[in-house]
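Student: would you be able to build a 3D model of this:
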Amino acid sequence: MTRERVSSGTEWEATVGYSRAIRADGRVSVAGTTATDEDGDPVAPGDAYAQTAHALGLVADALDEAGAGVEDVVRTRLFVTDIDDWEAVGRAHGEMFGEVRPATTMVEVSRLIHPDLVVEAEAEAVVTEE
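Tutor: Next comes the predicted model:
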């Protein structure tokens, strides 16, 4: 199996033991991603639409670094702290993925890693090996 790691460069990757993304044999898995800036601070506290758009932008960056793109995504998972935000979260997801329309799951969770964060996104993509 070939295995390539993508790092976001945060201290937490080594501490927790994870990678932003992994490419292995044509599959790219992007870890749960929240809307944070370069310093790890939440972006748009409490704003489900803005946080979803930002987090998915970070997911797209990780995909790109792993040699994949949004068009290669086959599955996403969205974790929200308030399921009543489903429309705002869904709108941002739809704007990112358009006609790609990956299999998607959205679930409500009691909380995320920071109280200002209201959505976390992860993705899986399939790419042709070169």
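
Student: rest of the way, CA atoms for contacts and neighbours
Tutor: Fine.

Student: ok, Arg20 - how many residues close by?
Tutor: Look at Arg20: counted by other C-alpha atoms under 10 Å, it has 21 neighbours.

Student: then the one 10 residues further on?
Tutor: Counted by other C-alpha under 10 Å, the residues lying close to Val30 total 24.

Student: also Gly57?
Tutor: Around Gly57 there are 16 residues (other C-alpha under 10 Å).

Student: secondary structure class for it?
Tutor: Here Gly57 is recorded as helix under DSSP: H, G, I helix; E, B strand; the rest coil.

Student: distance of it from Ile22?
Tutor: Going from Gly57 to Ile22 by C-alpha to C-alpha, to the nearest Å gives 17 Å.

Student: swap in Met106?
Tutor: 22 Å.

Student: looking at those two, which one has more neighbours?
Tutor: Ile22 (21 against 17).

Student: I'd like the structure of this one too, to check against the first:
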Amino acid sequence: MNATIINSKKAPAPIGPYSQAVMAGNTLYVSGQVAIDPETGNLVTSNIEIETEQVMKNLGHVLSEAGMDYSNIVKCSIFVADMNNFQLINTIYGKYFQQNPPARETVEVSRLPKDVGVEISCIAVK
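Tutor: Model (predicted):
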């Protein structure tokens, strides 16, 4: 099987030895995105809603680079540092999936890269 590395200049560069996404066949596997502003390289973490919005924008840029959008997402994984923020994160996340939301799980973890509050990865299909 052929795999193609997908990288968008509009999304933050990876902060480790991984690709933003990998296209295998018609399936796109998008690495976890955090709230880094791709233009400045700075974290956008003034509150969890703004942070979640930046994460979703970053996912959108990677999807777009692969010729997809949020409607192509079939599965998301959400990692949160504090489950007390679940409803706030869910409200922002839900704006991107008004119809036919993807499957997902939300898991509280003890720590995330750069000590952010939320990280989201996804799988999308063309």
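
Student: can you pull the contacts of the nearest residue to Glu71 of the first structure once chain neighbours are set aside?
Tutor: If the residues on either side of it in the chain are set aside, Glu71 of the first structure comes closest to Val100, at 5.8 Å by C-alpha to C-alpha, 6 or more residues apart in numbering. Applying C-alpha atoms under 8 Å, 6 or more residues apart in numbering to Val100 of the first structure gives the contacts 70-73.

Student: what lines up with Val100 of the first structure in the second structure?
Tutor: In the second structure, the residue equivalent to Val100 of the first structure is Asn100, according to TM-score structural alignment.

Student: confirm that that match sits in a helix.
Tutor: No: counting by three-state DSSP, Asn100 of the second structure is not part of a helix but coil.

Student: helix, strand or coil for Thr33 of the first structure?
Tutor: strand.

Student: run a quick check on it versus Glu122, I expect a contact.
Tutor: Yes: under the criterion of C-alpha atoms under 8 Å, Thr33 of the first structure makes contact with Glu122 at 6.1 Å.

Student: now list whatever residues contact both of those two.
Tutor: Val59.

Student: need the strands for the second structure, in chain order.
Tutor: 3-6, 21-24, 27-33, 73-80, 103-108, 118-125 (DSSP state E).

Student: how big is the offset of the fourth one relative to the first structure?
Tutor: The reference is to strand 73-80 of the second structure. For strand 73-80 of the second structure, the mean deviation from the first structure after alignment is 0.5 Å (mean C-alpha distance after the TM-score superposition for the first structure).

Student: go on, the third one?
Tutor: For strand 27-33 of the second structure, the mean distance from the matching residues in the first structure following superposition reads 0.5 Å, by mean C-alpha distance after the TM-score superposition for the first structure.

Student: same for that strand, what does it pack against?
Tutor: Packing partners of strand 27-33 of the second structure (3 or more C-alpha pairs under 8 Å, 6 or more residues apart in numbering; DSSP states H and E): strand 21-24, helix 48-65, strand 118-125.

Student: tabulate the ones you listed (JSON lines), appending distance to Ala3 of the second structure.
Tutor: Shown next, in JSON lines, are these (distance: least, C-alpha to C-alpha, whole Å):
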{"stretch": "strand 21-24", "distance to Ala3 of the second structure": "5"}
{"stretch": "helix 48-65", "distance to Ala3 of the second structure": "15"}
{"stretch": "strand 118-125", "distance to Ala3 of the second structure": "14"}
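
Student: and Gly94 of the first structure, how close does it get to Ser110 of the first structure?
Tutor: For Gly94 of the first structure relative to Ser110 of the first structure (C-alpha to C-alpha), the value is 24 Å.

Student: neighbour count for the two, which is higher?
Tutor: Neighbour tally, Gly94 of the first structure and Ser110, criterion other C-alpha under 10 Å: the higher count belongs to Gly94, 15 against 9.
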